[in-house]
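Peer 1: sequence unavailable; structure follows:
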């Protein structure tokens, strides 16, 4: 009788980085790849992922909280994250499903904390409350020069205008995005066991393969399974 590789344990994988680096594309590709290997996985995003969190997302990204300042935005993100974790992430992991998220708590650290100037104690306190111990197992930080990433963002402007879903963070100037890039790199450097920085300027196919290679090195049981 042939030995059937054991089903890999549920993992929580997050993708981080600045605007236009291709996180959403790689989240989709990883989800497809896992499903082909008969591994149940849930795709989600932040802010968002649940009805309540999506309502907070719309409020923030439409610029309605901008006048409140980054501190208040950090609180709003934490409220959305609390519901996201308790209603979707924790139950999915408990049921044995992988969770693949386009952004998570590192984005609050980078945007509102290191770039926005919000006190680190407030960021940490909100993080402890919202995560309730659900730290990602692995975080891919997709890195790209902001001027290159801006070109990608601009190519989506017409589509966004038609959909009326503008993102206020994409409207910040280039210097702000350069600081944001350094913030993500600093977070990765401070968390080397969890974070892996990958160049996002390479082709989508090459980046997908590098992500998969990283996952199979980290979790060898993945390499033992065959796509269906």
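Peer 2: Okay, I see it. On a predicted model such as this, the values are computed, not experimentally measured, just so you know. Numbers count the residues shown, from 1 in each chain.

Peer 1: could you use CA atoms for every contact and neighbour count after this?
Peer 2: Noted.

Peer 1: which residues in the chain form helices?
Peer 2: Taking DSSP state H as the test, the helices found in the chain are 23-36, 51-61, 70-84, 90-94, 105-108, 120-131, 146-155, 157-163, 174-190, 204-218.

Peer 1: take this one as well and set it beside the first:
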């Protein structure tokens, strides 16, 4: 099974992904954790360009095609081989991030972005996408605190440096896109404790595994 996590900055995706990995492994499943951008060797280099604050001069189209290049390599080299081996693949961000960030956030056509994603993923779509929803003010505050603690404010802080209006558009974009793709998306309120949020995540994952 291929599971992806989405959400604005600071929703706690990394924490929930770690908890889900432990839970699934306790059930005897082999799990691969990965992320976008940066899940492959090539993607690691692309991630540096995409997230560093000094890359603020990237045009919207240049940003888009770097993400698509990262995704095409990631799917071919990491995601698809792991799925073929029978692993559960959990990915921190995937194709929906491009539709929302470059579409609802940057103003590019979401329909065009989805069509380009279709090429990049080459048929490999998640069976379940978990959207962790949180108000933009809280999420951005959490993300900036995390980056300061980790020492990544420069290396991975380009999106956190965007104006709050951008983050509000991203949140609304995610909710709009999730409503359009409700057969795959499940939305979880991320305002509670990690344990409270995980109870919702676990429920959605167990439900989808039973269906499968």
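Peer 2: Right, received. Where do you want to start? Bear in mind that the values here come from a model prediction, so they are computed numbers and not experimental data.

Peer 1: TM-score for this pair?
Peer 2: Remark: TM-score between the superposed chains equals 0.94 [TM-score structural alignment, normalised by the length of structure 2]; 212 aligned residues with a Cα RMSD of 1.7 Å.

Peer 1: circling back: save the helices of structure 1 as JSON lines, and put in distance to residue 114 of structure 1 too.
Peer 2: As requested, those are exported to JSON lines (distance: least, Cα to Cα, whole Å):
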{"stretch": "helix 23-36", "distance to residue 114 of structure 1": "20"}
{"stretch": "helix 51-61", "distance to residue 114 of structure 1": "19"}
{"stretch": "helix 70-84", "distance to residue 114 of structure 1": "11"}
{"stretch": "helix 90-94", "distance to residue 114 of structure 1": "27"}
{"stretch": "helix 105-108", "distance to residue 114 of structure 1": "9"}
{"stretch": "helix 120-131", "distance to residue 114 of structure 1": "8"}
{"stretch": "helix 146-155", "distance to residue 114 of structure 1": "17"}
{"stretch": "helix 157-163", "distance to residue 114 of structure 1": "27"}
{"stretch": "helix 174-190", "distance to residue 114 of structure 1": "6"}
{"stretch": "helix 204-218", "distance to residue 114 of structure 1": "26"}
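
Peer 1: ranking these by burial, who's on top?
Peer 2: Compared across the helices of structure 1, helix 105-108 shows the largest average neighbour count, a mean of 23 (mean count of other Cα atoms under 10 Å).

Peer 1: which stretch of structure 2 lines up against that helix?
Peer 2: Aligned by TM-score structural alignment, helix 105-108 of structure 1 falls on residues 95-98 of structure 2.

Peer 1: could you do stretch 184-191 of structure 1 as well?
Peer 2: The aligned range for stretch 184-191 of structure 1 is 174-181, by TM-score structural alignment.

Peer 1: and what of stretch 28-44 of structure 1?
Peer 2: The aligned range for stretch 28-44 of structure 1 is 18-34, by TM-score structural alignment.

Peer 1: identify the residue of structure 1 aligned to residue 46 of structure 2.
Peer 2: In structure 1, the residue paired with residue 46 of structure 2 is residue 56, using TM-score structural alignment.

Peer 1: where's its match relative to residue 162 of structure 1, distance?
Peer 2: Between residue 56 of structure 1 and residue 162 of structure 1 the distance is 21 Å, computed by Cα to Cα, to the nearest Å.

Peer 1: hmm, back to that, end-to-end on the match of stretch 28-44 of structure 1?
Peer 2: OK, stretch 18-34 of structure 2 end separation, Cα to Cα: 11 Å.

Peer 1: stretch 45-61 of structure 2 too?
Peer 2: 18 Å.

Peer 1: same question for stretch 93-108 of structure 1.
Peer 2: End residues of stretch 93-108 of structure 1 are separated by 22 Å (Cα to Cα).

Peer 1: how about stretch 27-46 of structure 1?
Peer 2: Per Cα to Cα, the first residue of stretch 27-46 of structure 1 is 12 Å away from its last.

Peer 1: what sits against the residue nearest to residue 49 of structure 1 when sequence neighbours are not counted?
Peer 2: Nearest non-adjacent residue to residue 49 of structure 1, counting by Cα to Cα, 6 or more residues apart in numbering: residue 84, 5.9 Å away. Listed by Cα atoms under 8 Å, 6 or more residues apart in numbering, the contact set of residue 84 of structure 1 reads 48, 49, 50, 53.

Peer 1: for residue 82 of structure 2, same thing?
Peer 2: So residue 82 of structure 2 contacts 32, 88, 89 (Cα under 8 Å, 6+ apart).

Peer 1: aligned counterpart of it in structure 1, please.
Peer 2: Matched by TM-score structural alignment, residue 82 of structure 2 corresponds to residue 92 in structure 1.

Peer 1: how close does the residue lying farthest from the centre of structure 2 get to residue 88 of structure 2?
Peer 2: Computed with Cα atoms, centre = their mean, the residue of structure 2 farthest from its C-alpha average is residue 28, at 25.0 Å. Separation of residue 28 of structure 2 from residue 88 of structure 2 (Cα to Cα): 11 Å.

Peer 1: kindly report the same for residue 158 of structure 2.
Peer 2: In terms of Cα to Cα, residue 158 of structure 2 sits 30 Å off from residue 88 of structure 2.
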